[in-house]
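Visitor: With the sequence up front, the predicted model follows.
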Amino acid sequence: MAPSPPDAKATDPPLLERNSELKSYTTTRATYPRIRVFYRRHQQANQLPTSPAPVPLLVFIHGLGGSVAQFNSLLTSLTPIASCLAVDLPGCGVSDFEPRSWDAYKLAALVELLETVIDDYREKKDGQGVVLIGHSLGASLATLLANPRVGGGQTLLSKYVLGLVAICPSTTPPLKVQASLLRKLFYLPNFVIDLWRAWDARGGLESRSVHRFVGADADAETKRLQALFNGQSRTPVFKRVAYGAIPTVFKEVVVNGVKFDGIPADSIPTVFEWLSLAIPVFLIGGEADEVTPPKSIEALGECLSGESITPSNASAARLGNTNAPAQPQNPKSSADNVAELRDEDFEQVERNGGTDEPTDDPVIPNELPATIPPLPLHPKKVVKTLIMPKPASHGLLYTPTTAPVLAGLISDFLANHVTGRLALSWQLQYLCQDGKWDVKNLEKWQKVEPVSEQIGGVFRAMKTLRQVDETHCPEVFTERWGGVIKDIIDISHDNPVYDPQGLETGSIRYHKFPTVSKVPPSDVEVKGFIDLVDKVRADQKKRAESENWGDNYAVGVHCHYGFNRTGYFLVCYLVERCGFTTQGAIEHFAEARPKGIKHAHFKDRLFVRYSGVKADHI
C-alpha cells in the first residue's frame, strides 16, 4: 500500500487557512462534496467604485498535481488589490478525493466545476469581471473557461473574463499517435505507478522528482516546497486528471490556406483556442523550466501577437502536422494574419471513426438575460510574452527568488492592460481622505519612531517633522540630531508641515525632492534621487574635512512616516551604489527601520526593477 500523502491542511499557510472553506458543488456531470475554496474579498471593496463594474475578481487555477498552496506568495501580494478566489480541484490539496469516477476529472468536467464555483463568488448583480491566473495545466483550464468557442456556457462566464495570465502554460497537447500510447499507460495499476514515484523520489530534496520541476540548483526552501507538493499529489487523482487531458477527437484545421492535420479537439487547448481569446493575455515562462519548455511558450506568443501561423512556429508549439501550399489562396500580410481571424476563417472537419461531419461551435447567446447587468467594455486585446531568466523554473510562482518578481510583473500587467483600477496606487489615492494631519493620522504618526538606525553607512530614515510638535520639531531635532544628520531630503509631495528654515539655522541643510505618496517611484525619480544623494554626499565629504565632523554623519530622508517611499529610494541606492543585493537591501532597511517597507507592491516593484526584466515585456 502506498504511504499516505502529507496532510495538506496541516501545512496550509496562515493566509489560506484563515480564508478557506469546504463546499459542495453539483454540476451536470458530478457532485463534488468537499471542495476547498479560498476567497478573500477586497478589504476596501465597499469603498471602491462599482460603476461600470467592481474591481475584477482574480481567480487562481493550479495545475496537474498542484494545489492552492502553490499560489500563496502571489495571493499575499495580490489580495491587497482585488478580491481573490482559488480552488483546490477534487482530490488536490485540501479537497476530498470524491467522486471517484473518471468522467468527473475530464477537462470539460473540471472547467464546468470551476465555472460553477466562480459563479458562486463573482458579484454578478454588479457585473463584476474576472481575471484568470493559471499555472501549467491550470492555464489550459483558464483558456477553456475564457473561450466562448469551447466553454460549457453554463453561466456565460466567458463574457465576463477580462484577462488571462498563463504561468508556464501547457502548449503541447499530445498528437494522435502519442495519445494512443499514453492512454495505454494509464491501465497500469496504482501500485506500479507508486513504485515508480518512490524510485523517482530517491534522494529526497536532491531527487529527480524535485529537480525536474525546480532544477538542481534551486535553493533549499524551493526544494523543500517542491518535495512537499510532490508528496501531496495523489496517484489516482493524477491519473484521472492526466487521462482526462488526453485527446480522443482530432480535427483538420485550415487557416488562410495552411492546413493543420491531427489537431486535438477535446484536450489541452491548441493555438486555435488561444486565438479565439479577444482579451489581454500574458504568457510567462521560466528559462530553466524542463516541464513546459520556454521555446513552446515563445512560439505560442508569436502566433497570438500578430505573427502568421507557419509550419515552423506551429511545429515549435506542437500544433500538429502541417501541409502548407506554396501560395495560399487569398494570402494576407503577416500583421493581419492572426488579428483578423474570425469563425468563418476556420474550416473544421472532425476525423473520428471515419466520419467527415462538420462540428458546430457551442451556441452562446449574443445578449445576456435581462436579470444580469451588462458587462463593461472589455479591455483591448494585447499579448505579452515573457521568459523569466534563471533560476526561474516550473516552480517560479513559489520559488522565493522569483515569486516576488512574478507578483510585480502580474500587477503591472493587470494595471496596464486590464484596468487601471487594479493598481494599488490608484486605489489608495482614491481612498485617501483630505487632510494629512487629522486626528487619526496624528495618532499614527506619534507612534512611529522618529529616526532609524544607520542604514548602509549613508542614511537615517525619518518620519516628517511637525512645526508644532514638542519633541519632533526643527528646533528640538537640530539639538538632538544635528551632530549626526547633516542633510535632510524631504521626498513628500506636499509642502512640509514644518519650517525648513529651522533646520538651516541649526546647520542642517534641507533638500526638497517631491514624489507622490502610495505610488512606487518611477525610474526617472529613482535616478534623480540617486543623483541628488551623490551630490549631497560629495558636499558632505568636503564639509566633514573642513569642519572636523569625524566619520559619524548621515543623510536623513523622510516621506510622511519613513517606511515605504523612503525605504524604496534607500534600497535603490544601496543596490546601485553600495553593492547590496535586492533582498539584502530590503532586509537591512527593515533591521534599521523595524517593519521596513510595509506595502508589498513597493517590494515587488523593487524585485522587478533589479530582476533584469525589461519593462516593455509587461
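Guide: Everything's here; your move.
Visitor: make it CA atoms for all contacts and neighbour counts henceforth
Guide: Will do.
Visitor: how about the lengthiest strand in the chain: buried residues?
Guide: Secondary structure of the chain per DSSP state E: the longest strand is strand 31-40. For strand 31-40, burial by neighbour count (16 or more other C-alpha atoms under 10 Å) applies to 32-40.
Visitor: Can you tell me which helices and strands it packs against?
Guide: Counting contacts by 3 or more C-alpha pairs under 8 Å, 6 or more residues apart in numbering; DSSP states H and E, strand 31-40 packs against strand 20-26, strand 84-87.
Visitor: That strand: how far from the chain's middle?
Guide: Counting by C-alpha atoms, centre = their mean, to the nearest Å, strand 31-40 is centred 22 Å from the centre of its parent chain.
Visitor: now what about the helix or strand that it is followed by, what contacts it?
Guide: Proceeding N to C from strand 31-40, the next assigned helix or strand is strand 57-61, under DSSP states H and E. Strand 57-61 is contacted by residues 68, 71, 82-87, 118, 122, 128-135, 138-139, 141-142 when judged by C-alpha atoms under 8 Å, 6 or more residues apart in numbering.
Visitor: Quick check: buried residues in the helix ranked longest in the chain?
Guide: In the chain, taking DSSP state H as the definition, the longest helix is helix 523-547. Along helix 523-547, these residues count as buried under the neighbour rule (16+ other C-alpha under 10 Å): 526, 529-530, 533, 536-537, 540, 544.
Visitor: starting at the chain centroid, how far to it?
Guide: Helix 523-547 sits 37 Å away from the centroid of its parent chain (C-alpha atoms, centre = their mean).
Visitor: and if you look at stretch 451-465?
Guide: Here the centre of stretch 451-465 is set off from its chain's centre by 33 Å, with C-alpha atoms, centre = their mean.
Visitor: put this beside the first:
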Amino acid sequence: MAAFSLLLSLSLCSFFPLILDLPGNSVSPLLDSSSKLILPIQAVAASVSRVYTNTTQGKLSGRDMVQIALLCSVFPAFWYLRNGRKSKAYNDTKSLNGSAHGTIPKQSIDINDSEVVDPGLLKKHSEIRSYATSRFTYSSLRVFFSRHAQADKLPTKPAPLPLQVFIHGLGGSVAQFNPLLTSLVNLASCLSIDLPGCGLSAFDPKLPWDAYTVDALAELMGKVIEDYREKDTKQGVVLIGHSLGCSIAALLASTTSPQSIALSENVMGLIAICPRAEPPSEDEVSKFKKLLLVPNPIFDLWRNWDRRGGPESASVHRFVGPSADDETKRLQERFNSQSKTAVWRRMAAGTLPVYENHIAKGGLAGGDIWKGLDMPVFLVAGAADNITKPGEIEKIAQFLGKSHPVQIEPSDKSEPILDAAAPVDMSGKSKSISNGINPSTENLLLEKNPDTTVESLEDPSTPDAIERTENIPPQPLRPKRVLKMTIIPAPASHALLYMPTTVRTLAGLISDFLCTQVSPRLSLGWQLQFLSTSGKWDVKNLAKWQAVAPVSEPIAGVFRAMKTLREVDDSHCPEVFVKDWGEQIKDIVDISHESPVYDPRGLENGGIRYHKFPTVSKIPPTSDEVVTFINLIDRLRDEQAARKEKGGAEEPDTSLYVIWSKGVGMEFKELLMSSLKEDRKALNMLILWISYLLGTAWG
C-alpha cells in the first residue's frame, strides 16, 4: 500500500512542474479557460484527488489500481514529450558559451555528454578494457593510466615511486579528479577508472546488483591496480578516494579486509576526501531500501524535478551549497546529469550493509576496517559539506586511536602547488601547505617516522651545490603509521576536489602529505633537482630552444608570448624571470601537457601565479575546453583588477579573446609568428586555441 502511495505521489510531483515551469509570467495553456483541455484536466484532477485519498486511507479498489497504473504511465510520457521539445528549442538557440562573448559561433552540443567534455589529459591516457573478478565480468571499463614522464630516470631502489590510485564516489567519474590529476601527475604515475556504468564505462543491465556492492567494486579496483602496478620492482600504491571511494580504498588498504580484496602489504598511504566513517544504521538501511524500490522511470521523474533550475537547482545546492561559485555549480550540474539512475540505484544499494544481530555485514567501511589501516592516513573534509559532515573524520580518527584529533588549517605562509586549471581554474586566493612539515602536525603523529621526515630542500635552481648521489632520500617500503587531518574552511563542500576556491589548497595539502609522510622522493622540487644535475630533465632540443626569443613584444599592450622556462638556464629560469618580469607579468598560463622542466614554485615564490591548462598536441580542444579557457582568463583578469583595487600596483594581463575582440588579430598573429616561429609546437597549440575562439581556421 505504501509503495502505491509513493508511486502516485511521485507521479503527481511530475505533473505539477509541467504546469508551473513556464517562462516569465506567462499563463499555462493548460489552465487557460479557453483551452479545450480544461474540462478533461479538471476531470483528471478530481480522479487523482479521489484515488490519492483512498490510497492514504487504505481503501484502494481494483478500479483505483488501474487508474494509478495509467497515471504512472501517462504523466512520464507527457513529461518526456514536453522536455524533448524544450531541449530541442533550447539547443537550437543556445550558443557555445551563452551570451557573454560574441566571438563564439552558435553550436548545438550536449554540454553534459561525458565523452564530449572529457578533458584532454584523460583522453590521451585512457583506454577501454574488460576485467573479470572472482564473481563478475565487467565489460568496457574506462581506465586512465599516466606513467610518470621521468619514471625510468629516477631511482628505483629499493622501489620506484608509488602508483597513485584515484577512486571516485557514488555518481562520480574520473573527470572529477581532473584538476588534481593535472597537478599530481607530475609527482608519480597515476591510475583511475570510471566504475561500472559511470563516466565513460559502459552500463551492463545484465549484471546482478551484487556486482555493485562496495566489496565487489573493491575487488574490481584491486584487479586493475595489480594489472598496472610494477610488481617486479615492488612498486607501492597510494590510494586517494572521494566519498564512497574512501570506503573502497579502506577495504583495499585494511589488514582486516577479506583476503580476496586487501592489498594492505602494498599500500604506502591512504588519502580520504570527504569520507563516511560508518555504514548506515539499521533504521537508515530500512528507509533506503524502501526508496530503492521505486522503479527507474519514476526515479528519473523525481531527478528531473529535483534538477529544475539548472545550476541553481536543489540537486546542485545539495552538493555545493547555494553560495558556491558559478563554475562549481555548472560542473556539479554536469556531473549530476551524467550520473545514470540505474547505476546510481545499484551502487547506492551496494553501500547498505546486512545487519545480523545488530552487527553490520558488508556495505560501507566501518570501524573494524578503519582500525586495520597500518600506513600513513590523511583525512580531508569540507566545512560546508552537507553530504558527509566534517565530524566523520573525527570518528575515523577515534577508530585509528586518537579520541581528540587536532585540526590542521591551511597555513597563511604556505607555498602553493602549481595551479591545475582544467577543467576549472584555481583562484590565487586559496592557500596551501608547503613542503616543510608544519610543527603542529607533530600532535597528530600516531607513530613518528624519521625515515620520511626531511628538511626543506635547497633551491632546485642550484643543484650543483650538493652531490646527486648523496642527495637521494630514502623510500621506505612500509612507511610508519601517521595520522594527519584537516577541515578546509567554507565554502569547501562535498565538491571540494573540483571547486576553484578549494582544489588549489587540496592539491597542496596532498602534495605535502605525500612527500613528508609517504616518500620524500614525491617532492617535485627534489625530482627536478635530481634530474637536472645530469641533464636528464631538460628541453628536447636545446639549440632550437636557445634560438627562440624568451618573451615576445607586447601584444595589444598587455599580452606577451613566452617560451618555456628552463630551471638550469642562467637567464631564462624562474628565479631570473621573476626579477626581470615580476613587475609586468602577474600570471602565466602553461598550455602544454608535459611536465615543466622547471619548478613552478620559483615563480609562485616571486609573486607570479602559475596556472596549468594542459592541451594535448594533435588533439583539438573540445568546445567545452575552449569555454573553460575563456573563463579561466576572465577569472585571472578579475582577480588582477581586484588586487589592484586593494592598492597593489598590478599590471593587467589579458586573454586571447579580448585581443581579438579589440580588433588586433593581425598584430597578434604577426608578433606571434615572429617571436615563436621556431617553436612550431607551441605556435600550433596557440593557433588551435584562437581558431576555436574565433570559430574559424587560420590560413
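Guide: All right, it came through fine. In this text, all values refer to a predicted model and were calculated from it rather than measured experimentally.
Visitor: For Ser125 of the second structure, give me its contacts.
Guide: Check again: residue 125 of the second structure is His, not Ser. By C-alpha under 8 Å, 6+ apart, the residues touching His125 of the second structure are 144-146.
Visitor: The residue nearest the centre of the second structure: what's it in contact with?
Guide: Nearest residue to the geometric centre of the second structure (C-alpha atoms, centre = their mean): Gln176, 2.4 Å. Residues counted as contacts of Gln176 of the second structure (C-alpha under 8 Å, 6+ apart) are 168, 497-498.
Visitor: Tell me which residues are up against stretch 254-270 of the second structure.
Guide: Contacts of stretch 254-270 of the second structure with the rest of the structure, by C-alpha under 8 Å, 6+ apart, involve 162, 215, 218-219, 222, 235-240, 249-253, 368-378, 477-479, 518.
Visitor: for stretch 643-662 of the second structure, same thing?
Guide: So stretch 643-662 of the second structure is contacted by 103, 556, 558-559, 583-587, 630, 633-634, 636-637, 640-641, 665, 668, 690, 693 (C-alpha under 8 Å, 6+ apart).
Visitor: and the counterpart of Lys23 of the first structure in the second structure, how many residues sit next to it?
Guide: Alignment note (TM-score structural alignment): Lys23 of the first structure maps to Arg129 of the second structure. Counted with other C-alpha atoms under 10 Å, residues neighbouring Arg129 of the second structure total 13.
Visitor: do the same with Glu645 of the second structure
Guide: Close neighbours of Glu645 of the second structure, defined as other C-alpha under 10 Å, add up to 11.
Visitor: secondary structure element for Gly395 of the first structure?
Guide: Assigned by DSSP H and E, Gly395 of the first structure belongs to no helix or strand.
Visitor: nope, Asp638 of the second structure is what I meant
Guide: Assigned by DSSP H and E, Asp638 of the second structure belongs to helix 623-645.
Visitor: Show me what secondary structure element comes after that helix.
Guide: Past helix 623-645 of the second structure, further along toward the C-terminus, the next helix or strand under DSSP H and E is helix 656-661.
Visitor: For that next one, buried residues please.
Guide: Neighbour-count burial for helix 656-661 of the second structure [16+ other C-alpha under 10 Å]: 656-660.
Visitor: Tell me the spacing between Phe577 of the second structure and Val551 of the second structure.
Guide: 10 Å (C-alpha to C-alpha, to the nearest Å).
Visitor: likewise Pro376 of the second structure?
Guide: 44 Å.
Visitor: go on, Glu278 of the second structure?
Guide: To Val551 of the second structure, Glu278 of the second structure is 55 Å away according to C-alpha to C-alpha.
Visitor: hmm, back to that, Phe577 and Val551 of the second structure - which one has more neighbours?
Guide: Counted by other C-alpha under 10 Å, Phe577 of the second structure and Val551 do not tie: Phe577 has more neighbours, with 18 against 15.
Visitor: contact partners of the strand or helix carrying the more buried one?
Guide: Assigned by DSSP H and E, Phe577 of the second structure belongs to helix 574-581. If you take C-alpha under 8 Å, 6+ apart as the criterion, helix 574-581 of the second structure is touched by 461, 565-567, 570-571, 598-600, 602-603, 606-608.
Visitor: Looking at those residues, which are in helices?
Guide: Counting by DSSP H, the part of the contacts of helix 574-581 of the second structure found in helices is 602-603.
Visitor: Mean distance of the longest strand of the first structure to its aligned residues in the second structure, please.
Guide: Aligned to the second structure and superposed, strand 31-40 of the first structure gives a mean residue distance of 0.7 Å (mean C-alpha distance after the TM-score superposition for the first structure).
Visitor: by contact count, what packs against the helix ranked longest in the second structure?
Guide: Secondary structure of the second structure per DSSP H: the longest helix is helix 62-93. Packed against helix 62-93 of the second structure by the contact rule (3+ C-alpha pairs under 8 Å, 6+ apart) you find helix 2-20, helix 38-56, helix 296-306.
Visitor: Select, out of those, the one closest to Trp537 of the second structure.
Guide: For these, the distance to Trp537 of the second structure is smallest for helix 296-306, at 50.3 Å, taking C-alpha to C-alpha.
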